[in-house]
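Asks: Quick one, what's the 3D model for this:
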Amino acid sequence: MNVNSAHFHLLLGDGDWGACTSVGAKPAALAKKWKSLQPDDTIPIFDAKSLQLTLQPLEEPIPATPGEPLFTAADRRDAVADRNGNLYVIADDRLGLTIRSAGSGVVTSFWPPAPRRRRRETRAFADAAPVETAPRILAGLTITSDDFLIVGAGGSLLRFDLVGGGPPDRAQLPDGIVAAALAPAGDGGLWLLDATSPRLFRLDANLCIEARRVPGEAAIFAPDGIDPAPGFTAEPVTIDTSVIPAPAGLVALSDGAVILLDAPVKTAAGLFILDPGASAIRSLIRLDIVAFCFAATEPKGMPALLLADTDGNQAWRVQLVQRNGRWEASPQSDTLPLRRFGGRALVPIQGNVHYDSGATDPIWVQVIAIPHRRYALSAGFVTPVHDSGVPQCVWDRIWIDGCIPPGATVRVEARAADDSRTFATQATTGWIAQPALVLSPSGSELTGKRAIAAVATDPRNGKGSWGLLLQGITGRYTQLRITLIGDGRITPRLRALRIWYPRFSYVQRFLPGVYREEPVSASFLERFLANFEGLNTMIEDRIATAEALFDPRIAPVEMLDWLASWYEVALDPAWDERRRRLFIAHAAAFFGWRGTIRGLQLALKLALDETITAADFTLDGPDCTCPGAIRIVEAYRNRPRSRRFPKATDIPAPGIRSLDGDWLPEEGAAGLWARWPEGPAPAGRFPLFPLAGKEAIWTALVQQQLGFVPSVGQAERARWQAFQASIGIAAPEPDLPAATSDVWERYAALPTHDRQAWQDFLRARYRTIDLLNAAHDTLWSDFTLVPLPDHLPATATGARDWLMFEGQEMPIDRAAHRFSVLLPRTRVDTDPDTEATQIALARRIVGLEKPAHTVFDVRFYWAMNRVGEARLGLDSAIGQGSRAPELVPAAVLGRAYAGATFIGGPAIPPTGRSRIAC
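Replies: Predicted coordinates for the structure are as follows:
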């Protein structure tokens, strides 16, 4: 509805256009006609790719070349490509496999391996020659989701490990089953089409046919008084394919559906489908061509099938569309020539279908559609009856979004009545020809539309919004008859159609009645002023919908930077539109989290994570522990744990303690010396620094008995000796003093962070210096003179204070205000330049968002299941293990390790670097 309270009826999408009716002797809904479209039907069709109504594309068959043989399904040789683009093909004699390298394009033998030369025997006796067996004919070839190449060899299957290498494993099939064609299934399994009977089987990752339990014979033996347990047997799950007269191959879609080709020798081919979870095959479509092989691709989630005809000159495309949960097929009229097709196979290689060109030493060439097409000359249709709900309604105007190129025309006729039954009884009368459509230079009349919905105006190619003012259309109901006209090579394209009503009349609203007395003059004035009304209404609509500019969900893309400027923020040019709108909509919440861990995670996720959603900005938003999440780890959480000593009240009464037990502070230095592991133990105070020549013994002892290695007393001892030397004392005292002196007061006047922390710890614990001296058996006059101990304190209370300070307080103090930002790394072939860019961006973001007093570092971590480094279910998920594709990349010069990569891969790597060609 616009500012003048006018409404419109809309035709958009295949549902609306399909509800229109064809014109001619037998009118019917376009949707019904599309299901059984004939080349001679003069109706428009709906292009599922561009979502537009066009003239019907006509096929351009390439005639068969005289003298060339026709191919049959028996000529087909299965071929399949791995994820790196290497192509495996069954040899022409069906006794071996060849491989074409993705790097060099060289074709070599893959299997069986070439026989090794045997050294000439000089002995009188030699090993008997092995018994020769009949060679196995190969039929059926596929690669599973976990990179196993499976080949059908008679009544068995050969499984090649494309990751680990080595000879193939052989799996024997049940008696009577011979593979005719294979296709991959989910979870590493595959589909098998039987060559001996009309059956289809599904095999699991271990190449075992899936079976179901059925009742069988009861157990023979059972305990007395207990009936024998019922027996069960395994029965293979079989899909009956008897509805397919001549099965010639199968392909699997990503959703689990299986497509089978019916390829009779001289009659039209057909396609059948086994829907996901179904147990019966249904017919998908019967074609007008004779085909013998096919392949499937899924570009942008739109599955398509390419079929090669028997003369080898052309391929045909069949588009698959899912409606109401079921796949439907529609033939396309694309022109796909095949030059010197060898008749072996059509095979998808990295998303594009290729074919073998040449009888011997074939070159695998991509199937490419030629751009020019042929269309029907004209097609007409009638829209559904539109109801305004107002008797004697004056219908205003029509707007059509689409493209009417030069040389094409869209002719519009309309009629109206107050009784809809008039249209049914008078189908050919009442039509009024309307003026020609005019391209609007200012675009659509609808305001506030996003860029994805608006049609850009291109006068040169006739693209944009076309409009006309309806003439003489008055009545409650209206109907349009539209005719598309082309020249055979071009077609109009209609995306949407809008019929506006009622007309906002300037004559009736603003002019006196005298201007309406003369019918002819009033009609002219009405139409003349309607042109200005249309322009003014568009301007008024923009004014009325100005609030849309302030809503980040619907504001035009060009306004997002302006909205962000309200927060004094410049949006990152690398952000996509969704991320920009998400940030602006939740900017207030984002700045409220600034300086916190959640705020840092939000900032990093905005810049580096594509999975960010509105839920991340809420107060109770998800605390993501999913694999691959950005982590912020505070250093104090990773501090080492010291040994926990029992409380003094929990210690048993004095007595003889075994040296096999843990040391307690009440044992003092004597208890530590008694546990000295080697040689005679020194006597006296126990040093909190390594003894000269016995550093390893001392370190092992304190680590075992204290749970950590003391260091602060050693540093205090070294500073004290250096201070004495700096003031000219010739023979400095090695140990820290136990009483106050002038030299010590001068040294204590130079505080350090660790000594200050120790003194604050004691001051908070004892409050007065007298209580401290009584507990530690010391004679200090002030807390500021107390040094860090370099020997174990003499009293048990003093030892416990020191253990709590250096074992617990100091690790927390050293880790305070420090954190690490961990970015997930899930692949081993990530470009180093890309990682360096991500690290630099993360450092810049964290530097801007962190609290000023904190220190941080940024690094990558392996977001994978690594023993000892990941929490199952929180940080990682178990996938394919060492067979995961992201762990076995293609070899790249300067970044690959021998034995850890594949030699080969895409001819043009994403990073632009050279790859090793095999």
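Asks: Please make it C-alpha for all contacts and neighbour counts, starting now.
Replies: Noted.
Asks: any idea how far residue 113 is from residue 433?
Replies: Distance, residue 433 to residue 113, using CA to CA, to the nearest Å: 77 Å.
Asks: Those two: which has the busier surroundings?
Replies: Remark: of residue 433 and residue 113, residue 433 carries more neighbours, 16 against 10, as counted by other CA atoms under 10 Å.
Asks: compare with the first, here's sequence two:
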Amino acid sequence: MAMDVNGTRFHLLYTQPDWGACIAMDDGSGRTLATRWALIDDEDQPPLEWSGNPTDGYLQLARQAPLFRSATETGQLDINRRRGADRDRYGHWYWIDPQQGGIRFLANDERESVKFWTWADQPVDCDPVPDGGDFVDAVEPMPDRIDLRGLAVTTRHYLVVGNVTQNGILVFDLHRGGPPLLLQWPEDTPFSPWDMAATPDGGVLILDRDNLRYWVLDQHFRLMAETDEEPSLFQPDDGDPINVFGRVFHPQGFPLIPGEPDQAFAPVSIESGPDGHVLVLHTEPGLPSVIDEYDSSGALVVKYSLEDVITGIETELDETGELVSISVHDFAYTACCVGDIEDCDSCLDVTAALGGPERMLHLLYVARGDGNQVIAFEMDRDDLKLDAQKDYLPLRRWEAKALVAVDGKVYYDFADRWVPLQIFVDCRYARRGLITTPADFVAGNKGQQFDSGLPGCVWHRLLLDADVPPGTNVYVRARAADDPALLEKTVWQQQPRPYQRSDGSELPFYETEMAEDVSRGGTWELLFQEMHGRYIQIELTLEGSGRSTPKLYAMRVWYPRFSYLDHYLPVIYREEPGPASFLERWLANFEGFYTHLEDQIDHMPRLLDPRTTPADALEWLAGWLGLVLDPLWSESRRRFFIRHAYELYSRRGTVPGVEIALRLYLDEEVGEWLFEPDCWGGGDVRIVERFLTRSVDPRLYGDPSTQDQTGDPADTAHRFTVLLPHNLDEEDLQMAERIVELEKPVHTAFELKRYWDLFRVGEARLGLDTQLGESDLIGPLVLGAGALSDVYLEAQYPFNVRDRLISDRDRLGDLPEL
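Replies: Presented below is the predicted three-dimensional model:
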């Protein structure tokens, strides 16, 4: 247990489990924060939450979802305003026009859309001329009008559009171009496409709103349904069947399963979900929406109800949020791989609260029925529930065509363009939260949290590493007793308001978590008033403004008090209890000042260790070794340089020493591997000693102007060449030259060169600088941006397309797998 020079110790709350053991007092249930945080129901969550990783975060007032506030009553969007829309792999957008008879196209980086295709572009046959008739005026035939519903672009670059009139779908090959292919359902099979979504395997999902079913098409646009495994007709003569198949292809959709009578059951949108599942959104006017999840066999896995699904704040005057149900116009699904998240503002990223091992994050974005806001939900795959995110995602003048998820981002239509959904920084927090430290002490047990082990202990100070923005406050009450049974009956005593220490943490050479506004972030301190007893219980009240919140990183409770009155003044000063108590607390101010200085003196050896010395002392420590640190270096690189200064000095004047010094300056990352012999000579810095090279007759590589002449071997002795990457600027080259001058032996000579490729005639060393194979430095030719010897002429479209059979490129018997 840590203590200061006076023998004073402290109890610490720092990690999420530490703070989670505290009791939330808002509902009177006596449950801990950890217990409440683990609950599924949003209404049972406490007004305090943990933000960040479990071992490196802070306690704050709970964020609440701000809801869009409209000056006038906004009605629900008409579901018929929805249009199918999607984006292809090149960033081009496609959507169905307002007349539902054509397709609009918006090219990447363009601002105005153009017609892509309409029903009038269908090929038609001319009417036959009647036999024996007279000449009549020719009338241009017009095709029959068709209505389009639902649109998707598959991962294999096909545009699929629902054809309601002709009971089928239109398939456009975006690589080949030309007219669409019409795929029709059988006449006896009811089919009315409403919405579509592409699947990761190149197929497409089709929602049939009228017939309450959905269809699954594979990458070849064959209708699919899951069946039991059946043996195929072709089998070996002997033994068990080895050729089986488990998917059949016939016009059979998957029926949608109704829910409870009071739940919405009007399918309006479909998405490809996690694990190959299918997500279907149901919305009924006046009822909360429901999202159904079906597995690959069409079985209903779970129903996600959006009734009372989020705690939201309607106005700035709301003290507490209320549970809100959501009616949805459209939704989108995204998945991404996340891991440890650093330097992430919880107000700006829905994944900021995540940490630990890498995992998949599944997010649903639902657009409210009034068209003003999108709300994000994380799909909890373990508990099969939706966790509402607290980000404010407003929609600006949304025309309600669709929400489209592409490459992890969600887009919505704005006029004639498609813009990504952006988080508007409008953080809302609960206004008040109250917790107490646990008081479940067991009499006689030692080592318990907030148990001093000293009867009649005088508790000394409370210090908080905290960020307390203007308009927020932290209040402290405490009580102490020698008997755990009496502690809960002891009256709470209000303690002084914490004040911010001007010299940082009371711990020597410890840097606290600081806020962006350093005037309110740091260490906050109070001196306990009349806290006597072995056990102590502390009550913390966090008050916010609704827009900001205090953030508590750590709490330290120091005990017992080192009294200057008892140790340094005569007994006469302690005879009167009242004046003695005042004098003891007054002298405690001086004790805190001098103890901090004495602790720093006691921990002076930390200043001499580059791993523990404060960042502002690194220059001072480097001066002891005669080192000068680059002001542009990061703190970690400075510490590494000082820690290995002896090894650098011991290798000064050697080839490894020169290489290590250069890599220490040039490499993006440095580590212990710099001093391992196996890593020498394999980085971006190459040092070629001239005596290791041999001259080659220049005529062999096309230079007839000179003749091979054997020179004096002494001409190459004590000379070397330093090869550096070609992308270094002039300032880096000058610094590299200075480093080599300092590190090389004084009697040697060198030259500094840039290299484009290590295989340099007359300078490359076999086995060290040579490697046979394709070079990743050679890229495709870009006009005006490459040298002829460094690029290659790339195959032109469509010969670079990999998911099609290309005439004059692919040969029978050697066709690519499609």
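Asks: and residue 607 of the second structure, that's in a helix?
Replies: Yes. Assessed with DSSP: H, G, I helix; E, B strand; the rest coil, residue 607 of the second structure lies in a helix.
Asks: what does it align to in the first structure?
Replies: Taking TM-score structural alignment, residue 607 of the second structure has residue 549 as its aligned residue in the first structure.
Asks: who's in contact with the nearest residue to that match once chain neighbours are set aside?
Replies: In space, and not counting its chain neighbours, residue 549 of the first structure is closest to residue 555: 4.7 Å by CA to CA, 6 or more residues apart in numbering. By CA atoms under 8 Å, 6 or more residues apart in numbering, the contact set of residue 555 of the first structure is 448, 450, 548, 549.
Asks: what's the neighbour count on the residue nearest to the second one when sequence neighbours are not counted?
Replies: In space, not counting the residues next to it along the chain, residue 450 of the first structure is nearest to residue 556; the distance is 5.5 Å by CA to CA, 6+ apart. The number of residues packed around residue 556 of the first structure, counting by other CA under 10 Å, is 17.
Asks: Could you verify my assumption that residue 556 of the first structure touches residue 451?
Replies: Yes. At 6.9 Å, residue 556 of the first structure counts as touching residue 451 under the criterion of CA atoms under 8 Å.
Asks: which residue ranges form the helices in the second structure?
Replies: Taking DSSP state H, the helices of the second structure run over residues 16-20, 33-37, 484-487, 564-568, 577-602, 618-624, 635-643, 645-650, 655-666, 730-743.
Asks: just so I know, which of those lies nearest residue 95 of the second structure?
Replies: With CA to CA, the closest approach to residue 95 of the second structure among the helices of the second structure belongs to helix 33-37: 43.0 Å.
Asks: Check which residues of that closest one are buried.
Replies: 33, 34, 35, 36, 37 (16 or more other CA atoms under 10 Å).
Asks: wait, which of those is closest to residue 62 of the second structure?
Replies: The closest of those, once distances to residue 62 of the second structure are taken by CA to CA, is residue 37, at 10.9 Å.
Asks: From residue 550 of the second structure, how far out is that closest one?
Replies: 19 Å.
Asks: got it, and residue 202 of the second structure?
Replies: According to CA to CA, residue 202 of the second structure and residue 550 of the second structure sit 49 Å apart.
Asks: do the same with residue 664 of the second structure
Replies: For residue 664 of the second structure relative to residue 550 of the second structure (CA to CA), the value is 41 Å.
Asks: who has more neighbours, those two?
Replies: residue 550 (24 against 18).
Asks: And that one, what's its match in the first structure?
Replies: Per TM-score structural alignment, residue 550 of the second structure is aligned with residue 492.
Asks: Apart from its neighbours in sequence, what residue is nearest its match?
Replies: Spatial nearest neighbour of residue 492 of the first structure, excluding adjacent residues (CA to CA, 6+ apart): residue 404 at 4.6 Å.
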